[in-house]
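Chemist: what follows is a protein structure lacking sequence information:
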């Protein structure tokens, strides 16, 4: 007795060899008399009868027999789709061979009561999957997202098989076009042909990679699920006696249910009830998988948050890489278990595949960015990395930009995998890029400012610079801002756009250091001594190996308020500040020794105060005044009036 995965007896399943019918027909081609009668025009047949008729009409035609044999024995050969009849015949032949082998392998597995499939059974199921995939090539599946196309195509061909097993098909002579296996026909097939009594249409593909082939149209693919839901209650006209599509979607595993499914069958009957295309146990299993996945992510996030942050930047970056990698693993495991074990199908499968694909490809873009940053850190820390000849900050910025662009490319490719056309992705990136450019104008301005700093070589990491009202050592030139360490060890962050507009004095790019000092001698210094001091200082500078020959001058320049000023001007051949300060220190001490050896001294601000006693002037008398009177003028009276005579 043969039983299906539901534990039901199969009345019409013989369990014969997968190619027994084909071999018998090949034998009949050479030894049996050709006594069969052609179908009468206008007669109607079931899919099972039509399958038998296909082989009956091929008897005596070795080319057609070879073509049918190739269809079922060579999994990688394409179906014959040069006419509506060839497409329909290819589908029927492939599906009949696939379903017979499928049922035989399933019944053999359950009869042996093995917990795992044998290698032979695995090979047979792989052949069944390949044949189902080949049958799907007779459909235009271009509108189905690539991420779910493989599983969706299996459901489509199984539903189509069940529909054809419940309707009556026209005689082969009434199907337009050349039969499968023939290459010449005087009849010109129409561009479209619809199976009578249905809306299932086979049409000529006018463009695309399969132009010139007759395929079941996209509209047919879209309506097959609804047509199956309407017609599945009708009796099956074939000799299988069971609905293989129902067995496929309501049982776990891939094509053959595992042995543990018997425990579900022996459980409460309500576990087998269907809701929105899935059984109750499938809904429960998917919910548990989702719960365990979320718990795993939360536990890892909590454990990761409690760990000490590594001091080594490479180890910190490794932690950043692990996070998206773990998310990819969990999402793939969740999708695999839902598809291959719980066997979620239909619209829920499309939704689940879309959500997991979005998660996986988003995490993949995140992982790509972090992985490229890790490569940069590992490369920059390598002994082979020549830090003297490469601008480390520029390379770091370039890695960030490249990492971001590669992550965007990965994200765009993932968008095409979930069904978004490549043109839509490119257009979306263009529009999105314009929107981002408008919204992030300050950020782009800072980025361009950073590129200007790099291109002009104005500043580099490690250089000491003065930026108008601030100064410090450049620590990092990023995409948006530059970090400067001030002399008091405070960190100054300036946007690149603002920094590019500032007046910048780069002390680290000096080729020499200027040695210039004004020496003030006392006014008591004699002229001969002054000349000797100037000559000795000039000789000191000329004999020093650190002082350049030009320019070099030591001159008396001014008699100042409290000193005689000597200007000492020279360049020190050094680019290191510490080395310059050491040379300057030696020169200043030597100049002091010269001044002291000549008995002179340095002037300092002073002033001379002269003290003297002034004589008090005599009082003015009338006698003194009378000598200055004009004729006729009288003396002033006590009241202040004067008179003339």
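Modeler: Arrived safely, thanks for sending. Treat the numbers as computed from the prediction; the structure is a model and nothing was measured.

Chemist: can we go C-alpha only for contacts and neighbour counts from here?
Modeler: Will do.

Chemist: list the contacts of the residue most central in space within the chain.
Modeler: Residue closest to the mean C-alpha point of the chain, counted by C-alpha atoms, centre = their mean, is residue 407 at 1.8 Å. Residue 407 makes contact with 364, 365, 366, 368, 369 under the criterion C-alpha atoms under 8 Å, 6 or more residues apart in numbering.

Chemist: ok, and here's another one to check against it:
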């Protein structure tokens, strides 16, 4: 009657009762403690608006109920007598449950981090943040699995070596794809440009529409969409005009070389007066700096206080119109290209005056050839 003896064994039932009471009591105590601590952290987060308190509260609420019960059960098992074999198994159980819970907390923390990046109002590359989140979570669960196997006595050295060799082989096979993937991660982390930025590189100028895992898509000024590999894009010098706060403008104009010196001196003052009277731009300098072909060249520099290209063109147009009027007011003419031709040797073509052909002459008689009588 061995089975009947088990039902009548008062010591066994006493230990089972203690195990059940301690397990349930510990489970309830841990559950209440986690909820109270999570509530306290949430209240601190509402006062300080710190992500640390918010993440801590969310992680505590994400504690696995099953693992929490496993912890309570193992605490209850400590109150009863167990054989050495069960004691060893209990020691491994503690580590496995703790490793799983830490991995769950870390995994949830990564998910909260990637989600918060899209909710803070800033434009970010969603592909890059998702890729980084997946890679970090993969590392977390890989480390958790390897640590559990090592705790159970499994030799993981050969497994790690195999993973390394396999990873090298895969990397060599898809090195172009991996190059673009890591370039996408670099764009997401370093942020040389973001969606909506106007960029110029090489012969391409346009607005960033999408930053993908392998390529970046740009809407060109002419309307078409340009697709560029991320690695190729980062290998070039990229001008990001979206982040430009001011615009330094340099322009030149020329006046007639026959302009008197006194009036040439007045031109710089007129330019300064015009630009200083304009809004959203600051005068820097205006100088007569060169004798060019057929003109006296002035160089003007002013700083436009906006990155808007259309607004800059409006300002520059108004400066040009006022400058044109100011030059006319002081009787200064703008320069126009002049070409002089000199005829040396040979005969000039026949010239007709009033329909009467004239005799050909030598080149030396050219100034008088073709002139009517009495001219």
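Modeler: That came through fine. Please read these numbers as outputs of a predicted model, since none were measured by experiment.

Chemist: got a TM-score for the two of them?
Modeler: Taking TM-score structural alignment, normalised by the length of the second structure as the basis, the two superposed chains have a TM-score of 0.55; 262 aligned residues with a C-alpha RMSD of 4.6 Å.

Chemist: coming back round to it: tell me which residues in the strand or helix carrying the residue nearest to the centre of the first structure are buried?
Modeler: Residue 407 of the first structure belongs to helix 392-417 when elements are defined using DSSP states H and E. Going by neighbour count (16 or more other C-alpha atoms under 10 Å), the buried part of helix 392-417 of the first structure is 392-394, 396-397, 399-400, 403-404, 406-408, 410-417.

Chemist: next helix or strand past that helix?
Modeler: Per DSSP H and E, the first helix or strand lying C-terminal to helix 392-417 of the first structure is helix 422-439.

Chemist: tell me the helix or strand right after that next one.
Modeler: With secondary structure assigned by DSSP H and E, helix 422-439 of the first structure is succeeded by helix 441-456.

Chemist: in that next one, what's buried?
Modeler: For helix 441-456 of the first structure, the neighbour count (16+ other C-alpha under 10 Å) marks 443, 444, 445, 446, 447, 448, 449, 450, 451, 453, 454 as buried.

Chemist: just checking, residue 22 of the first structure touches residue 70?
Modeler: No: judged on C-alpha atoms under 8 Å, residue 22 of the first structure makes no contact with residue 70 at a distance of 11.1 Å.

Chemist: now residue 550 of the first structure, what's its secondary structure?
Modeler: On the three-state scheme (DSSP: H, G, I helix; E, B strand; the rest coil), residue 550 of the first structure is labelled strand.

Chemist: hang on, the earlier thing: how about the nearest residue to the residue nearest to the centre of the first structure, chain neighbours excluded?
Modeler: Of all residues not flanking residue 407 of the first structure in the chain, residue 365 sits nearest, at 4.4 Å (C-alpha to C-alpha, 6 or more residues apart in numbering).

Chemist: how about the contacts made by that neighbour?
Modeler: Residue 365 of the first structure neighbours (C-alpha under 8 Å, 6+ apart): 406, 407, 408, 410, 411.

Chemist: need the residues you listed in a markdown table with distance to residue 274 of the first structure, can you?
Modeler: As requested, the contacts of residue 365 of the first structure are arranged in a markdown table below (distance: C-alpha to C-alpha, whole Å):
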| residue | distance to residue 274 of the first structure |
| --- | --- |
| 406 | 44 |
| 407 | 42 |
| 408 | 41 |
| 410 | 38 |
| 411 | 36 |
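
Chemist: ok, so of these, who is nearest residue 223 of the first structure?
Modeler: Top of the list for closeness to residue 223 of the first structure, among those and by C-alpha to C-alpha, is residue 411 at 31.6 Å.
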